[in-house]
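>>> Could you work out the structure for the sequence below:
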Amino acid sequence: LIVGVGQDGYYIASDIPAFLEHTRTVQYLDDGEMVETDGEQIIFRDIATGQERSKREIQITWTVEQAQKGDYAHFMLKEIMDQKESIARAANQDEEEIMTIAEAIKNAKGTFLVGCGTAHKACMAAEYFFSVVSGHHVNVCSAGEFKLYHHFLVAESLLIVVSQSGETADVLEAMNVAKSKGAKVLAIVNVEGSSVARAADYTLRINAGPERAVASTKAMTGQMSVMLLIAYALKDALHDGKTLLFETGALINDMLNPRYLERIATIAGKIKRHEHLYIIGKSWHYPMALESAIKIQEVSYMHAEGFAGSELKHGPIALIEQGTPCIALMGNDEVTSDMLNNATELKARGALLIGIAPKRHEIFDEWLKTPDAGAAQPIVTIIPIQILAYELAVQRGKDPDMPRNLAKSVTVK
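Predicted coordinates:
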């Protein structure tokens, strides 16, 4: 829980945006603590002993305006559009701090990368960043599964945890497992002063600003951006990584124009009555296919599944029939020809094939162009999917900001 300290009283919530319009001064409860207040003062105590505990106040840098919808119909759309600037903010990291972290990864006896849900898919993409950009191996798993890997941990291991809120229960548990072995922890978070940030040995903020919609958009691309930057630092090419991300931000700014949004809305209108949607990708677009399915399912309630393109013939292709909408996520790289073969197999079974790629291929029934962004390709590829998910939700009469049965900060196991 978080306590907001205002001039007119105190506010208690699990996420800062809930009271940001009233105060930007916060104090955090740690595990095993309680808070007493009569509206005039506030006292933190140890639950077991009743002993009073002192707390420092943290000033939140977000503004009220950043946490409001402005002229947008929904927070989700606003946060998608925020990515015109948020990628550059994620890239604006302290160079000495990034190089310190890169050195820690180089010296670690096993680096583990964990997150939950969308953050986990960002970690999966980062596994490719580390492999392709710097030739460095990392181990990726869902934070909720990490305790099963405890026997691989030693004091010289490094755990990298990724969380938008910094309050995710499974992530905190993973940190406790690592610390019980004496391992160091790097936290990549959006919320300063959060439980995850306070417990970590190193912390990098993605600087996305407040994210109000339950479905994560700009936080995910910020997480990928920071991890891509670390991959370049491991290659001793940090400046190249920063330049790439600043250029990617400019490409996204050009891509997110009214005509592009209208094009995606039109495609959403063509598939909104279908109940099944399948997405394929290869290399770093495989985790983007998985993330695409999450995003579409959680806000539109349309059943969606993501697959590695090479896995189609091992089962999923049996699901394809005449008119089934399928999305192929592609870049301009060494796996393009393989992906075209996979997409052709879908088309041969009657799929309505939507291509998201820098180049139009004749097998596409519909095409959404993405800029060619090199190693940052998955960052630009996921954005039209975010817009498509938003449009499907709106056109199917759902609230994209508050999907049923879901919470923004998952603070319970």
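
>>> Please count neighbours and contacts with C-alpha atoms only from this point.
Fine.

>>> for the stretch 201-350 of the chain, what spans make up the strands?
Secondary structure of the stretch 201-350 of the chain (DSSP state E, counting those that start in this stretch): strands at 202-205, 276-281, 303-308, 325-329.

>>> Kindly reformat these as CSV containing distance to L261 and mean neighbour count.
Below are the strands of the stretch 201-350 of the chain laid out as CSV (distance: least, Cα to Cα, whole Å; neighbours: other Cα atoms under 10 Å):
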stretch, distance to L261, mean neighbour count
strand 202-205, 29, 21
strand 276-281, 20, 24
strand 303-308, 21, 20
strand 325-329, 17, 26
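
>>> what about E305, distance to S180?
According to Cα to Cα, to the nearest Å, E305 and S180 sit 37 Å apart.

>>> K369 too?
In terms of Cα to Cα, K369 sits 48 Å off from S180.

>>> Also Y390?
The gap separating Y390 from S180 is 41 Å, by Cα to Cα.

>>> higher neighbour count, those two?
For Y390 and S180, the more surrounded residue by other Cα atoms under 10 Å is Y390, and the numbers stand at 28 against 13.

>>> Spatially nearest residue to the more buried one (excluding sequence neighbours)?
Leaving aside its sequence neighbours, Y390 sits nearest to P400 (Cα to Cα, 6 or more residues apart in numbering; 6.2 Å).

>>> and this one, so I can compare the two:
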Amino acid sequence: MSKTLNEIMRIPLLLKKAESYGLSLNKEDRHLFVGCGSSYNIGYISSKVLKRYGIRAQVRTAGKLLVTQELPEINKAFLISRTGESTETIRTAELLKSKGIYTFGITCEPGTGLTEVCDESLVLDFSREESVVMTGSFLVILTVILNSVGSKDQHKAAKHLLDDSMEYFKNIPLEDFNHFVFLGYDENYGIAKEGALKLQEMALERVEYHEPLEFRHGPISTLTRQSFVTLISKSSNYEKTLVEDLKKLGATVSVIGEAGDFSIKNENGLESPLKIIPLLILGYLRAIKKGLNPDKPKNLSKSVII
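Next comes the predicted model:
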């Protein structure tokens, strides 16, 4: 079994361990989540969900903060890096500290540049990964953050989703598609963005991500019978109509959410980690169909060090 697949299939065990972790967040603080790539997507999803629970939260890429030097009005920053060695994230931690902002690192590796710089750190070393592509650790970090506003026992549901995803995509002729689209609103938009990234990293695919109804306003012109669309749904009638329209135009559409192809109960955003699972399986199986090795994605390394 490849390293990547092994780290995907152990997700239920990781989520079980993650149940005992959380962050200390309060409604008085002004929080900022910072990351690059998948770590930024964790921050994006988290900020959308936390706001629903009265927690003030924003998100920025580390790169944008370094380039623009424009800092939002915050007093506490959470810097996310799976390896703890991403140069942009470490330099952003230094920048934030120099401005008197309390820095909290979240990583899966002990003794890293990020943990050395930050005022405080949480090291989730039980979820450290050997593979280049971030998979199970994404769900762990996201779960730990969301545990701060409402803990959910999700490891059993994760096991069922892994099995269902494998079965579902093995019955889809993934080799027939050359265009992958991901759609979602709010935290689901962040999940869509992460799904697109997994297809790029593992399978080197041409991908798009949009808000669902925005897809009609231009991007729909690129739709063909070789298009595979994934909707991370809020179960609205508008989205249901969109799915019908996309199918009429020849696209294959998969729906993640209540009453979808992957049925996941709406828990006011706390279910977000589970919605990632089908996207990981899609990325992995598409790579295998193309004869690619997901353990060795093109032009990528575990950390971006500059």
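
>>> Need the strands of the stretch 201-350 of the first structure in CSV (columns: distance to N257 of the first structure).
Output for these, formatted as CSV (distance: least, Cα to Cα, whole Å):
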stretch, distance to N257 of the first structure
strand 202-205, 28
strand 276-281, 24
strand 303-308, 26
strand 325-329, 20
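
>>> among these, which is nearest E291 of the first structure?
Among those, the nearest to E291 of the first structure by Cα to Cα is strand 303-308 (7.6 Å).

>>> what range in the second structure matches that closest one?
Taken onto the second structure by TM-score structural alignment, strand 303-308 of the first structure occupies residues 206-211 there.

>>> With stretch 113-127 of the first structure instead?
Mapping stretch 113-127 of the first structure onto the second structure (TM-score structural alignment) gives residues 33-47.

>>> So which residue is smack in the middle of the second structure?
E194 (4.3 Å; Cα atoms, centre = their mean).

>>> any idea which helix or strand carries the residue of the second structure sitting at the aligned position of D170 of the first structure?
Under the alignment by TM-score structural alignment, D170 of the first structure pairs with E88 in the second structure. Assigned by DSSP states H and E, E88 of the second structure belongs to helix 87-98.

>>> mind listing what's buried in that helix?
Using 16 or more other Cα atoms under 10 Å as the test for burial, helix 87-98 of the second structure gives 87-97.

>>> Which element is encountered next along the chain beyond it?
Using DSSP H and E, the helix or strand that follows helix 87-98 of the second structure in sequence is strand 102-107.

>>> Touching whichever helix or strand comes after that next one from outside, list them.
Once the chain leaves strand 102-107 of the second structure, the next helix or strand it forms, by DSSP H and E, is helix 113-117. With contact meaning Cα atoms under 8 Å, 6 or more residues apart in numbering, helix 113-117 of the second structure is reached by 81, 84-85, 89-90, 93-94, 105, 121.

>>> Could you tell me where helix 113-117 of the second structure falls in the first structure?
Under the alignment (TM-score structural alignment), helix 113-117 of the second structure falls on residues 195-199 in the first structure.

>>> on average, how far is the matching stretch from the matching bit in the second structure?
Mean deviation of stretch 195-199 of the first structure from its aligned counterpart in the second structure after superposition (mean Cα distance after the TM-score superposition for the first structure): 1.4 Å.

>>> which of the residues in that stretch are buried?
Under the neighbour-count criterion of 16+ other Cα under 10 Å, stretch 195-199 of the first structure has 195-197, 199 buried.

>>> sorry, back to before: dump the contacts of helix 113-117 of the second structure to TSV, plus distance to S236 of the second structure.
Output for the contacts of helix 113-117 of the second structure, formatted as TSV (distance: Cα to Cα, whole Å):
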residue	distance to S236 of the second structure
S81	34
G84	39
E85	41
T89	37
I90	41
A93	40
E94	43
G105	37
S121	39
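
>>> G43 is in contact with the residue nearest to the centre of the second structure, correct?
No. Under the criterion of Cα atoms under 8 Å, E194 of the second structure is not in contact with G43, lying 11.4 Å apart.

>>> Does I105 of the first structure touch L159 like I think?
No. Using Cα under 8 Å as the test, I105 of the first structure is too far from L159 to be in contact (9.3 Å).

>>> hey, what's in contact with both of these two?
Shared contacts of I105 of the first structure and L159, defined by Cα under 8 Å, 6+ apart, are found at T111.

>>> Give me the more crowded residue out of those two.
Neighbour tally, I105 of the first structure and L159, criterion other Cα under 10 Å: the higher count belongs to L159, 28 against 24.

>>> Make sure the more buried one is indeed in a helix.
No. In this structure, L159 of the first structure is strand, not part of a helix, as judged by DSSP: H, G, I helix; E, B strand; the rest coil.
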